[in-house]
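pasting the structure only:
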């Protein structure tokens, strides 16, 4: 049987399309290739952007900012000494870019100006820390990446 150039071209296009579809289906069905959004409710998050920028600016305007460090015990967050530690309220969210299942929140409830997140809760690698906190009726937002070994 002789195949002319039109039939050959049609077969080649059909093989190419099936090759692409195979990989699309493979990636969509395999949990190894996780394609999650960074933020679950993206549009709601985007609508609150101006409010978030004001809280970030409040944190930038502080004379003494909270200090986030990686220690042998875990992640230590030291709030400024001029603040009354008992009046600081909020949450610290730890975000793992590579695995959503490792994300967690820790409430800020202090008796001294230091908050420790134990190393036993953390897996080695890149983490994003987001602190949303209030003091004396003013809201603050601090974001910082940190690497845990």
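Received it, and whenever you're ready, just let me know what you need. Values in this document were obtained by computation on a predicted structure and should not be read as measured data.

use CA for all of it now, contacts and neighbours both
Noted.

tell me how far stretch 46-66 lies from the chain's centre.
Counting by Cα atoms, centre = their mean, to the nearest Å, stretch 46-66 is centred 17 Å from the centre of its parent chain.

which parts of that stretch are buried?
Burial within stretch 46-66, assessed by neighbour count using 16 or more other Cα atoms under 10 Å, is assigned to 52, 55-56, 59, 66.

just the helices in the chain please.
In the chain, the helices defined using DSSP state H lie at 5-29, 42-47, 49-60.

that older thread, farthest pair in the buried residues of stretch 46-66?
Farthest pair in these (Cα to Cα) is 52 and 66. Separation: 17.6 Å.

putting a second one here so we can go through both:
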């Protein structure tokens, strides 16, 4: 059988499509390639968007901001100096975009202006930090992306 350039091109094209399909099927079926880039309760979160927006505006209007920095023992969050930390109630949610199994939430029970997130809870990579807190009847929201 004589093979011309058209036959060779058709064979190459079929092999290339099979190659691409192999990787698409492999990535979509294996658990180690599972990436959770959205939250489970997407529509419920959309309903409270305005409340979160207002809380974030309240945070931006504060004199001081919440700051975070890496220490030898973990990630240290520091609240503004002019706020009485004993009146703060809320939660700190750490969201891992690449693996929802690593997400966790810590209640805000401050004994000082600092909150330490222990090194054992954080593995290397990107984390989204969401701090929802209330102070004297006002709701606040602080979001920060960190690379640990």
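Everything's here; your move. From a predicted model like this one, the values you see are computed outputs, not experimental measurements.

setting the sequence-adjacent residues aside, check what's closest to residue 119 of the first structure.
Excluding its sequence neighbours, the residue lying closest to residue 119 of the first structure (Cα to Cα, 6 or more residues apart in numbering) is residue 74, at 4.0 Å.

neighbours of residue 69 of the first structure, how many?
Neighbour count for residue 69 of the first structure, taken as other Cα atoms under 10 Å: 13.

could you measure from it over to residue 54 of the first structure?
As judged by Cα to Cα, to the nearest Å, residue 69 of the first structure and residue 54 of the first structure stand 24 Å apart.

ok, the residue lying closest to residue 65 of the second structure once chain neighbours are set aside - contacts?
Using Cα to Cα, 6+ apart and skipping residues adjacent in sequence, the residue nearest residue 65 of the second structure is residue 80, 5.7 Å away. Residues in contact with residue 80 of the second structure (Cα atoms under 8 Å, 6 or more residues apart in numbering) are 63-66, 113.

so which of those residues hold up in the first structure?
Checked against the first structure using both residues aligned by TM-score structural alignment, their matches' Cα atoms under 8 Å, the contacts of residue 80 of the second structure keep these contacts: 64-66, 113.

quick one: which of the contacts of residue 80 of the second structure is nearest to residue 27 of the second structure?
Of these, the one sitting nearest to residue 27 of the second structure (Cα to Cα) turns out to be residue 66, at 39.1 Å.
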